[in-house]
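Novice: Predicted model and sequence below, questions to follow.
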Amino acid sequence: MTTSQPRDSDGVVIALARAPHGLGGYLGFRSTSFAKFDDLIEALTEYPAVIVVAAYPIVVRALAKTLTSKYDDPTVIAIDEGGSFVTVLAGAHHGGEQLAVRIANFLGATPILTTASRVSDRIALDQAPLIKLDRVKAELQARLNHGVGLTIVNPTMLALPQSVLALEHQGPDPVKLVISDRVCDQELGDARGVLPTLTVGVGCSSDASCDEVRELIATTLEETGLDPAAVDRVATIERRVHHRALSDLHQEIVGFTPEQLDTVPIPTPSEVVHHSVGTRSVAEAAALLASGDKAELVVAKVKSQKVTVAVARRNRLRGSLTVVGIGPGSLDLLTLRALGALRSAQYLVGFKRYLELLEPVIERGQVVKPYAIGQETERVLESISLASDGNRVALVTSGDPAVYAMAQLVIERLPTNLDVRIVPGVTAAYAASAATGAIVGHDHVMISLSDLLTPWSAIEARVEAAAQADFVIALYNPRSKQRTWQLEKALAIIGQYRRSTTPVLIASRVERPGASTSITTLEEFDIEVVDMETIVIVGASTTAFNQGYLYTPRGYQGAR
């Protein structure tokens, strides 16, 4: 199976003086300092999110020239030049409030949030998780703010995720929220919300254009009364995933091999298609296959001269599981990709201490699932269960997810039809090395001394091989209250192949409160200063000092 992701939207930080250092990078936005008033006007018409650093009257004058409708305006957030207050001026219900909180956390400022739903601590319908709504009537939101109930009408019998079901609450004269991808179902309630339930299957000839594909999709959805906002992704045969006719749709695209497509029962098989591409169906089979078990073909194939389209409806939402490496602990070492994954998750699952490190970036409405140390399997199983129910889940690990962490266990337990993504992070060995120079600057290995999951005989053999090969050796999980002898044994093995004065870096609680680093040698190493929050890095024969920094050279001086 091959996938292609759509492009992300972007934003801009525009300052009439100097932009706050690092803010643009933290948000993943373009950043401009010493802008002019006309630059601000242009930004407000071009970007979906605009962060303005200026005196508020200047921002108000710019908004007066550009704002048109709350449904079409960009998200606009103003920061005073002193960096004390972060105020949402437009787009509060389109991510503005959450964005303002993130910015305030980054700057150490106060977020100014003034919507009625925020003040009354009620959910804003147009901020409900996963749900896309048309324009919500002001009187409906006002009723919710004043304490009426909310009930969900589900005419297509979709298996709704818990985050949507949780919107229902008791109260007088309840607002009826219809969840349906059919336009006509809006008559069943007070407002209609759309979830990503539809997969559009597409087959096309090699000379088809994007305009032809887009036109047939739009016509098909309109004629069958299906809401384009409910389209989750496009599915096709693998060879067409990167064809311009589909990639220019700016939708996520998933492609299947002819063998995969031919396993799907479909109503209108074609021997002509089979002779051409090796499968009896592309559009119908791809739509059903991408929609998972119990999917329903709601539109059989519709053809134009060069394009074929079919539409399938999912039985439950397509969840996602992202395993996020948050680095060693300092929030400024979170990658932008990791931050984006955390922002978009409905559920955050992880070891309690790791989640505590993330408190400044956890947003209102996100559900946190903390676990005790040692409950790795339980964390993975809960994450998979939540994602399989149609939720967006972030499983949080420290460092990098694949370095003595959770990525391997997730992949071992991964069921079919569940999207998983691994977001790398800065692992402890590299953060520790950077704190004192570049001890891992040449070939190096990472070895865990924990024999809880790996036999000590295997660990011992790896340590000896690495020592004999003159690698820099980073020792993870070096010592605990129960495992007290393994580190001493490992250092003794290394000492058979290294001089006694070989530098050793001891780094504890790297990039966290109470962090400390010390440099010693093999002969002077003190086992008692090491615990489970420590990493030990033993230098190679070439590891040396310069100007107080520890490094392992690569020999550039003699390179030609």
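Specialist: Cool, got the structure. Numbering: from 1, shown residues only.
Novice: contacts, neighbours, all on C-alpha from now
Specialist: Will do.
Novice: excluding its backbone neighbours, what's nearest Ala438?
Specialist: Nearest non-adjacent residue to Ala438, counting by CA to CA, 6 or more residues apart in numbering: Tyr551, 4.3 Å away.
Novice: That neighbour: what's it in contact with?
Specialist: 437-441, 543-545 (CA atoms under 8 Å, 6 or more residues apart in numbering).
Novice: Switch those over to JSON lines; also include distance to Gln375 and neighbour count.
Specialist: Below are the contacts of Tyr551 laid out as JSON lines (distance: CA to CA, whole Å; neighbours: other CA atoms under 10 Å):
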{"residue": "Gly437", "distance to Gln375": "35", "neighbour count": "17"}
{"residue": "Ala438", "distance to Gln375": "34", "neighbour count": "20"}
{"residue": "Ile439", "distance to Gln375": "33", "neighbour count": "33"}
{"residue": "Val440", "distance to Gln375": "31", "neighbour count": "26"}
{"residue": "Gly441", "distance to Gln375": "34", "neighbour count": "17"}
{"residue": "Thr543", "distance to Gln375": "38", "neighbour count": "21"}
{"residue": "Ala544", "distance to Gln375": "40", "neighbour count": "17"}
{"residue": "Phe545", "distance to Gln375": "41", "neighbour count": "13"}
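Novice: Pasting the second one now:
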Amino acid sequence: MIGLISATAAGAAARDRLAAAWPERTRVYDGPVGDAVRRAFAECEQLVCFLATGAVVRLVAPLLGDKADDPGVVCVDEGGRYAVSLLGGHGGGANELAREVGALLAAEPVVTTATDAVGIPGLDTLGLPYEGDVAGVTRALLDGEPVALESEVVWPLPPLPFAAGGDRRVRVTDRAGEPAAGEVWLRPPTLVVGVGASKGVPVEEVLGLISRVCEDAGLSPRSIAELATVDAKAEEHGIVEAAARLGVPVVTYPAGELAAVEVPNPSDAPLAAVGTPSVAEAAALAGGGELLVPKRRSERADGLPAMATCAVVRRPGRGRLAVVGLGPGARDLLTERAKAELRRASVLVGLDQYVDQIRDLLRPGTRILESGLGAEEERARTAVAEAREGQAVALIGSGDAGVYAMASPALAEASDDIDVVGVPGVTAALAAGAILGAPLGHDHVSISLSDLHTPWEVIERRVRAAAEADIVVTFYNPRSRGRDWQLPKALGILAEHRAPGTPVGVVRNASRADESSRLTTLGELDPAWVDMMTVVTVGNTATRNIAGRMVTPRGYRWQESELSRQAAPSEEGAR
């Protein structure tokens, strides 16, 4: 919950805008400001104070405890010009909150945390448990000193400017131990603990067994990702409570699925009890991975039979491939989700001219793999291969990456051994349509006239189908130096079914600095106006040029009623 505190009418107005925008996230604190701040500090995870920073510093100073537990605090000035991250930039989420508040109130976010200021992800913000000299290693990264990365297990990390040499390092490991001076150990959630248990097993017995197994195997409990068991034990209190204390979920599998998992130590007892010869080993192995610790039984001080078993599997981190659409070229049409994926990627793969568009958004340490025109399949293979190595990869394309772009060849290469995320972008057809007016107001289709990968016979059949169906058509890749006859041929097919006066929009470099557009007709269009940077939109029989804008009505009935209304005099006019 975010506590909102204000002292003046102007502050209250901005406060109320936040409260209206985030009704489920915020709580307004009224009354004397000092009391309001103290109550919000005790009750909320974050605060937004519409007060001077000096006043907030004096109010919260006596309340400060540990930076891991204190709420994040953001201050907004009286004029609503700045949203200042004052306290808990990382741990309290104040840096991100300042950006959110700034976006909502049109205020400039002020973030002074060193890593955020220079675009380096903080080691304490990676979502992984960590140990060691975070401050010292982070300072070395900021100062440009060499910091080595040692990855004992595969895990997709965001870009960091690692370099060989020096006496500081970041170690990615699920092994037990203590970091040496100048080291930070990151604990990725790679360990799956399979648990079998008798009814009524005490939680202490389950936790004690897991602790002993990890200690004997030299594994860190902080890298446990989940406890896995059979469906029949989904509500077993000892297992559920053990997972809660470890801060991990319980994942369950049907007995039939576990029975099909090959294990080294099957047993008749679980087969008779829950219908599978193995619970601990099979549940741990069900999601794949390497069996590090075979089934172990708990030990009871009272001499009674063991009530718990467990096994441990290492499930390596999966690489991540984000296929990102950059939009038509204008920076303000690049989505926030796309920007976040670009900052998250440790490896960027793309066409060189597209890389140049967003190079300034990349974080230090991002490895860039760029190539020229005509290497689409090679880029797709490269991106998938990097993800299979456990990297966080962004593969970029213009417009929407799934429309005549990189998503299709990449997903044709990818299998289920990596995670794939699609990030939509504004397509060229949509960008051009917005410039022209509303040409895509009813059914429409996009057709590429490039026959480099598609036989012309197939393209012609599609154009003819669109012509006969009276569908608005946007042509991609309409004309190049080596392909100058396809566009006239396609327009001729459309002309068999549409009048010469049918509106046609021609947009070149939509949304870019040298954007140009013109509205013409099917009979007057000169193909010489068109190149590979152009999209051509041909209207249907209902499309009209209205006040210099290309408009396709939402439906023929709507069109008839609108035309009738426009043709008839208004009541005021009749008077």
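Specialist: Nice, I can see it. Computed from a prediction, not measured in an experiment: that's the story for all the values here.
Novice: Got a TM-score for the two of them?
Specialist: After superposition, the two chains reach a TM-score (TM-score structural alignment, normalised by the length of the first structure) of 0.75; 535 aligned residues with a CA RMSD of 5.1 Å.
Novice: follow-up on the earlier one: map the contacts of Tyr551 of the first structure onto the second structure and name those still in contact.
Specialist: Retained in the second structure by both residues aligned by TM-score structural alignment, their matches' CA atoms under 8 Å are the following of the contacts of Tyr551 of the first structure: 438-441, 543-544.
Novice: Mind checking which of those are in strands?
Specialist: 438, 544 (DSSP state E).
Novice: quick one, strands of the stretch 451-575 of the second structure?
Specialist: Taking DSSP state E, counting those that start in this stretch, the strands of the stretch 451-575 of the second structure run over residues 472-476, 503-508, 516-521, 534-538, 544-546, 549-551.
Novice: just so I know, which of these lies nearest Arg222 of the second structure?
Specialist: Of all these, strand 472-476 sits nearest to Arg222 of the second structure, with 51.9 Å by CA to CA.
Novice: by contact count, what packs against that closest one?
Specialist: strand 444-448, strand 534-538 (3 or more CA pairs under 8 Å, 6 or more residues apart in numbering; DSSP states H and E).
Novice: mean shift between the last one and the first structure?
Specialist: After superposition onto the first structure, the average distance of strand 534-538 of the second structure to its aligned residues comes to 1.6 Å, using mean CA distance after the TM-score superposition for the first structure.
Novice: Figure out which of the strands of the stretch 451-575 of the second structure is closest to Gly325 of the second structure.
Specialist: strand 472-476 (16.4 Å).
Novice: Give me the mean deviation of the closest one from the first structure.
Specialist: Looks like 1.4 Å for strand 472-476 of the second structure (mean CA distance after the TM-score superposition for the first structure).
Novice: quick one on the thing from earlier: now the kept ones among the contacts of Tyr551 of the first structure in TSV, with distance to Glu223 of the first structure?
Specialist: Listed next are those as TSV, based on distance: CA to CA, whole Å:
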residue	distance to Glu223 of the first structure
Ala438	63
Ile439	65
Val440	62
Gly441	62
Thr543	71
Ala544	73
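Novice: and the longest helix seen in the first structure, what other elements does it pack with?
Specialist: Ranked by number of residues, the top helix in the first structure under DSSP state H is helix 210-224. Counting contacts by 3+ CA pairs under 8 Å, 6+ apart, helix 210-224 of the first structure is packed against strand 198-204, helix 244-247, strand 307-313.
Novice: which stretch among the ones you listed comes nearest Leu453 of the first structure?
Specialist: That would be, of those and by CA to CA, strand 198-204, which comes in at 42.2 Å.
Novice: which residues in the stretch 151-300 of the first structure form helices?
Specialist: 162-165, 210-224, 244-247, 258-261, 271-277, 283-290 (DSSP state H, counting those that start in this stretch).
Novice: An error on my part: the question was meant for the stretch 301-450 of the first structure.
Specialist: Counting by DSSP H, counting those that start in this stretch, the helices of the stretch 301-450 of the first structure are 336-344, 352-357, 376-388, 407-413, 428-436.
Novice: show me the contacts for Ile396 of the second structure.
Specialist: Counting by CA under 8 Å, 6+ apart, Ile396 of the second structure has contacts 323-326, 348-351, 354-355, 406.
Novice: that older thread, just the helices and strands packed on strand 472-476 of the second structure: most buried one?
Specialist: strand 534-538 (a mean of 26; mean count of other CA atoms under 10 Å).
Novice: Which part of the first structure matches that strand?
Specialist: Under TM-score structural alignment, the match for strand 534-538 of the second structure in the first structure covers residues 534-538.
Novice: so how far is the matching stretch off the chain centroid?
Specialist: Taking CA atoms, centre = their mean, to the nearest Å, one finds stretch 534-538 of the first structure lying 30 Å from the centre of the chain it belongs to.
Novice: still on that earlier bit, looking at the helices of the stretch 301-450 of the first structure, which is nearest to Val153 of the first structure?
Specialist: helix 376-388 (22.4 Å).
Novice: how big's the offset between the closest one and the second structure?
Specialist: Averaged out, helix 376-388 of the first structure is 2.1 Å away (mean CA distance after the TM-score superposition for the first structure).
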